[in-house]
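Trainee: structure of the sequence below:
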Amino acid sequence: MDKGNQTIISEFFLLGISSQPEQQLILFWLFLCVYFVIVIGNMLIMLAIGLDARLHSPMYFFLANLSFVDICFSSVTIPKTLVNHVMRSNSISYVQCMMQMYFFITFSNMDGFLLVVMAYDRYMAICRPLHYTTVMRPALCILLVAICSVITNLHDLLHTLFTAQLSYCADNIISHFFCDPYAVRKLSCSDTYMSDLMVFTVGGAVFATPFVCIAVSYVFIFSNVMKIPSTQGIQKSLSTCGSHLTVVSLFYGSIMGIYLRPSSSFSAADTVASVIFTVVTPMLNPFIYSLRNQHMKIALRKLILPKVILQMP
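Mentor: The predicted structure is shown next:
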C-alpha cells in the first residue's frame, strides 16, 4: 500500500445520519427548518444589538460576534447535508471535504474562545465593577476578538495541512454527515503517528485552554457572589451569568460526548452528540440569550413589532 503523501482518491462518501428513506425525508425538513431558525434567530440578535444603543456594551458586542460565528458554523455542515439529500448523492469532493473540515474547526474553536472572552467580561463586571468601564473599552473588545480569530485560524490551518498531507487510498466512506476531522484521519493509509501526536497535542491545548479559563473565571465569580450580603444581589449577579453558563454547558458537553469518549467507530451516541454540537446549540443560543435577558427581549420586540411597542405604556 502506498505510504507516500500523494492523495489517490478524489472524493469521499458521507453515510449521513440515517440510511432509511423515510427517516431521511423527515431529517431533511427538520434540518431545513432548524437552519432557518439558526440564521433568522442569530441575525435578529445581531440586528437588535446593532440598532439599540442601550445594547452597545462589551457583553452584547461579544454576543453579536457569537451569533455571527454560530451562523457560519451551522452553514459549514447543514447546507451540504441538505444538498446531498436533494441531489440524492452522498459524495463530497476531496477539496470540499478539506475546506469543510477547515471551516468546521475554525468556527467551533472561535465559539470556544468567544465564550472565554464573555466569561472574562462577566468576571470584570461582577468582581471588578469599579474598573469595568476603564478596562473593557471598545478597543480592547475588538482586540480580544481579533486575537481569538488569529489563534483559531493558525490552529485550523495546521490541522488541515497535516490532514491534507496524508494518503487516502481505498477506504473513502466517512461514517458521518460531514467531514469530521477525526473521522477523516481514520481513513488514511499513511503512518499517522507523528501527525496525530502533533494534531492532538495542539488541538488538546486549544480545547483545554478556553475551558480552564472559563472554569477559573466562574470560580472567582461565584466566590465574589457569595460575599454579597443580600439574596436579591446574589440572584441579580447570577442571572447575568445564567445564559452564558447554559451555552457553555451545551457547547463543551457535546464536544466531550464526541471527542473525549473512547470509541473505535462512529456510533448512535456520537451522532446525537454531533447533532447537538453542530445543529442544536447554534439554534438554542438566540433563545437562551433573549429569553433570559430583559434588555434583549425589549430590543427584539422593538425590532420585530415597532408599532406595537410604541403604543405600549
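Trainee: CA atoms for contacts and neighbours, from now on please.
Mentor: Fine.
Trainee: now the helices for the stretch 101-250 of the chain?
Mentor: In the stretch 101-250 of the chain, the segments counted as helices under DSSP state H, counting those that start in this stretch are 132-135, 138-164, 181-185, 193-225, 231-259.
Trainee: please identify the deepest-packed of these.
Mentor: helix 181-185 (a mean of 18; mean count of other C-alpha atoms under 10 Å).
Trainee: show me the contact partners of whichever helix or strand N285 is part of.
Mentor: Assessed by DSSP states H and E, N285 sits inside helix 281-291. For helix 281-291, contacts defined as C-alpha atoms under 8 Å, 6 or more residues apart in numbering pick out 34-35, 37-38, 41-42, 45, 67, 70-71, 73-74, 243-244, 246-247, 250-251, 296-297.
Trainee: the structure of the following sequence is requested for comparison with the preceding one:
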Amino acid sequence: MEELIPQFLEVQNKSSINNVFVVGLRIHQSYRLVFFSLFTVTYAVTLTCNLLIILLVFFSKLSHSPMYVLLSNLSLAEILVTTTTVPPMLHILIRNGTYFSLIGCFTQFCLFGVFLVTESFLLSAMSYDRYLAICKPLHYTLIMGPRLCFCLILVCWAMSTLLLSICFSFVASLNFCRDDIIDHLYCDIIPILKLSCSDVSTVEIIMYFFSSASTMFPLLVIISTYGFIIRAIARISSSKGKEKAFSTCSSHLGVVSTYYITTILVYVVPSGHSVIMNKVLSLLYTVVTPLMNPFIYTLRNQEINAAIRQTLSSITRS
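Mentor: Alright, predicted model coming up:
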C-alpha cells in the first residue's frame, strides 16, 4: 500500500475538507449502550473463532491440506475486515458520531476494500480446490500441491490490492469540498463520493465496474465449478458416496451464500436503498457474516471437529 501515500497527500492538498464527521447509528443513548455491548461481544467472538481456526490449521495435520490453508487465509481476511470496521464503529457508536481525518477515512475505505475483495477471490480459489478434489480425485494431490496453493493465495491478495489501488487512484483525482458529514457506520466508497464537489459520474461507473468485476467474476467461477461438482456427484452410484462428496462442499456453499447475498445487494445492485437499509446490510457483512462463517465450518466439518477434539485431548493429557 506504500504506493498510495503520495495519492493520500494529493487528496489532502486538493481538498478543502480536512475532517469528516461519521454519524453511525442515530439511536437513543440507552440503545447505543446495548448495541455497543452486543457489537463488542460479537467482535471478540469473531476474532477468537477465526484465530482458533488459523491456529488449528497450522498446528495440526490440517496444514497439509490446501483446502484448510485456504480456509485459514479466509479467516485472516475476515479478522482484518472486522478489525478495520468494527473498532472505529464502536468508537462512533459510544460517542454518538465522531470526526475522522479525511486521510484516515480514505485509509479505512481502502483497507476494508482490499480485505473484502480478498475474501471473494479466496472463496473462488476454495471452489476450485473442491472441484479438483471431487472431479479429479486421482490427480488432486499432483495438481493442488503446496506450490499451486501458495500461488493462489498470493494472487488473491495481490489482485485485491491492485484493484483497490486503481479504484483509489480515480477517487483521489476528485476534489472534496462539500458537507463533511458521512451518514454511515464507517467510511465506505458511496458516502465518500457524496462529499466530492467534482463530477463523480465517471468515477461511479468505474467503481461500479470494478466492484462488479471483483464480485461477479469470482462468483461465476464458483458457479461454474459447482456445476461440474454437481454433475460429478450425480454420477456416484451409492447414496452414501454422494452424501460424503457433498458434505465436503456444504460448508463452503454456506459461507459463499452469506457473503455474496449481502455484498451483491450493497455494491452490485444499483443503489436505491435507504440510508437505514445500507447500514443494516453493512452490519450483516461486517459483523454478522464474519461471526457465522467459523461456526458454519466447525459445525459442519468433520475434519475440523476431529482436529478440535484431538487438540483438546492432548491439552487435557498434558
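Trainee: and for L90 of structure 2, the neighbour number?
Mentor: 21 (other C-alpha atoms under 10 Å).
Trainee: could you do the one 10 residues further on as well?
Mentor: In terms of burial, F100 of structure 2 registers 19 neighbours under the definition other C-alpha under 10 Å.
Trainee: same question for the one 3 residues further on.
Mentor: I103 of structure 2: 18 surrounding residues under other C-alpha under 10 Å.
Trainee: helix or strand for the counterpart of it in structure 1, which one?
Mentor: Under the alignment by TM-score structural alignment, I103 of structure 2 pairs with V95 in structure 1. V95 of structure 1 is part of helix 94-127, with elements assigned from DSSP H and E.
Trainee: what angle do that helix and helix 193-225 make?
Mentor: 20 degrees (axes from the mean of the first three to the mean of the last three C-alpha atoms, to 10 degrees).
Trainee: point out the other helices and strands that helix 94-127 of structure 1 packs with.
Mentor: Using 3 or more C-alpha pairs under 8 Å, 6 or more residues apart in numbering; DSSP states H and E as the contact test, the elements touching helix 94-127 of structure 1 are strand 11-14, helix 58-87, helix 138-164, helix 193-225, helix 231-259.
Trainee: which bit of structure 2 covers the last one?
Mentor: Read it as helix 231-259 of structure 1. Using TM-score structural alignment, the partner range for helix 231-259 of structure 1 is residues 239-267.
Trainee: chain neighbours aside, what residue packs nearest to the residue nearest in space to the middle of structure 2?
Mentor: Centroid check for structure 2 by C-alpha atoms, centre = their mean gives L116 as the closest residue, at 3.3 Å. Spatial nearest neighbour of L116 of structure 2, chain neighbours left out: V81 (6.4 Å); criterion: C-alpha to C-alpha, 6 or more residues apart in numbering.
Trainee: per the alignment, the one you found pairs with which residue of structure 1?
Mentor: Under TM-score structural alignment, V81 of structure 2 pairs with F73 in structure 1.
Trainee: show the contacting residues for its match.
Mentor: F103, F104, F107, S108, T278, P282.
Trainee: can you tell me, leaving aside adjacent residues, what's nearest to V184 of structure 1?
Mentor: Nearest one to V184 of structure 1, counting by C-alpha to C-alpha, 6+ apart, is I174 at 6.6 Å.
Trainee: aligned to that neighbour, what sits in structure 2?
Mentor: Checking TM-score structural alignment: I174 of structure 1 goes with I182.
Trainee: give me the number of residues near its match?
Mentor: 22.
Trainee: before we move on, back to that, mind putting the helices and strands packed on helix 94-127 of structure 1 in TSV, distance to R122 of structure 1 included?
Mentor: Formatted as TSV, those follow (distance: least, C-alpha to C-alpha, whole Å):
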stretch	distance to R122 of structure 1
strand 11-14	41
helix 58-87	8
helix 138-164	13
helix 193-225	8
helix 231-259	7
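Trainee: and K302 of structure 1, which of those is closest to it?
Mentor: Smallest distance to K302 of structure 1 across these (C-alpha to C-alpha): 16.6 Å, for helix 58-87.
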